[in-house]
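Peer 1: quick one, what's the 3D model for this:
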Amino acid sequence: MRSCIRFPLDNQQLHRIKANFMAIAGMPGVVGAIDGTHIKIIAPSKDEDVFVNRKKVHSINTQIVFDATFNILDVVAKWPGSTHDLRILMESGLRQLFERHHVPVWCHLLGDSGYPCKTS
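Peer 2: Presented below is the predicted three-dimensional model:
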């Protein structure tokens, strides 16, 4: 059993993840699905307004990446609810893994319209 969450960088593991996404959705090169989810919190006493999300609820916006078999590959759970999903990705270590080519070229994250189509 794994004791921590770590984005896979091993070519064999990435190949297996890509094959799983290809098998269920016919999407080549996908190594993870990414999105933000809001975790409801009690209003903090400091900087309360930045924790209010677009639905007017106090939350932490949490970025999660998972594979085709629903294993969590990456989590960032530190941003106030008003933070856009793209900003969380742009300031994450995950972005650096892709931009510095620690994740091989032709590996992609699949996200909704809150994320741009771009190459690293």
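Peer 1: from here on, just use CA atoms for contacts and neighbour counts.
Peer 2: Will do.
Peer 1: element containing the spatially closest residue to residue 89 that is not a sequence neighbour, please.
Peer 2: With sequence-adjacent residues excluded and distances taken as C-alpha to C-alpha, 6 or more residues apart in numbering, residue 89 is closest to residue 95, at 6.2 Å. For residue 95, the host element (DSSP states H and E) is helix 93-99.
Peer 1: if we can go back for a sec, neighbours around the residue nearest to residue 89, how many?
Peer 2: Residue 95 has 15 neighbours, counted by other C-alpha atoms under 10 Å.
Peer 1: wait, isn't it in contact with residue 88?
Peer 2: No - taking contacts as C-alpha atoms under 8 Å, residue 95 lies outside contact range of residue 88: 9.5 Å.
Peer 1: could you also give me the structure for this next sequence, so I can compare it with the first?
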Amino acid sequence: MSGTTAWACTYTDFPLVEIRPDRPVRVWPNQVRGAKAVAIHGERVAFYAGYGEEVDRLTRGELTEASVEPTDGGLLTLPDGHLPGRRRAVSRGSRIYVQAEPFTAWGVVDLSS
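Peer 2: Here you go, the predicted structure:
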């Protein structure tokens, strides 16, 4: 959610959905499957996580009139270079927050910077 706008990637086809109180729901087809968190900044979007080997993947893309177009991606790693392992992920607005076990600190991916 960002302000009064809520964003979601709904199961099973995972379209990106924008819900606002002042206009109809908008839907963009999306190739990213199983994202646990989504961040939006203008026309830029980022998805975190997925299924299987994609569980630690960060995928960035651009919103077009017709779909979400992936631009790049890679595995999200901790400052020491390791994959997060057990983790929590939440998002709000332009940010994705990731907290890896032992769950004492949050890392942030921010599309606005």
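Peer 1: need the TM-score from the superposition.
Peer 2: Remark: TM-score between the superposed chains equals 0.32 [TM-score structural alignment, normalised by the length of the second structure]; 54 aligned residues with a C-alpha RMSD of 3.8 Å.
Peer 1: let me know whether residue 27 of the second structure touches residue 20 as I believe.
Peer 2: No - Residue 27 of the second structure is beyond contact range of residue 20, at 11.9 Å (criterion: C-alpha under 8 Å).
Peer 1: those two: which is more packed in?
Peer 2: residue 27 (19 against 15).
Peer 1: spit out the contact partners of the nearest residue to the more buried one once chain neighbours are set aside.
Peer 2: The shortest distance from residue 27 of the second structure to any non-neighbouring residue, by C-alpha to C-alpha, 6+ apart, is to residue 17 (4.6 Å). Counting by C-alpha atoms under 8 Å, 6 or more residues apart in numbering, residue 17 of the second structure touches 7-10, 25-28.
Peer 1: try it again at 7 Å.
Peer 2: Neighbour list for residue 17 of the second structure: 7-9, 26-28 [criterion: C-alpha atoms under 7 Å, 6 or more residues apart in numbering].
Peer 1: now swap in residue 78 of the first structure and tell me
Peer 2: Neighbour list for residue 78 of the first structure: 60, 62 [criterion: C-alpha under 7 Å, 6+ apart].
Peer 1: on that earlier part again, could you identify which of the contacts of residue 17 of the second structure has the most neighbours?
Peer 2: Result: residue 9 is most packed of these (other C-alpha under 10 Å), 23 neighbours.
Peer 1: that one and residue 100 of the second structure, how far apart?
Peer 2: 23 Å (C-alpha to C-alpha, to the nearest Å).
Peer 1: same deal with residue 40 of the second structure?
Peer 2: Distance from residue 40 of the second structure to residue 100 of the second structure, counting by C-alpha to C-alpha: 22 Å.
Peer 1: ok, those two, which is more surrounded?
Peer 2: residue 40 (25 against 17).
Peer 1: which element follows the strand or helix carrying that one toward the C-terminus?
Peer 2: Here residue 40 of the second structure, judged by DSSP H and E, is contained in strand 37-41. Counting by DSSP H and E, the next helix or strand C-terminal to strand 37-41 of the second structure is strand 44-48.
Peer 1: run through the neighbouring helices and strands of the next helix-or-strand element following that following strand.
Peer 2: As assigned by DSSP H and E, the chain's next helix or strand after strand 44-48 of the second structure is strand 57-63. Using 3 or more C-alpha pairs under 7 Å, 6 or more residues apart in numbering; DSSP states H and E, the elements in contact with strand 57-63 of the second structure are strand 44-48, strand 68-75.
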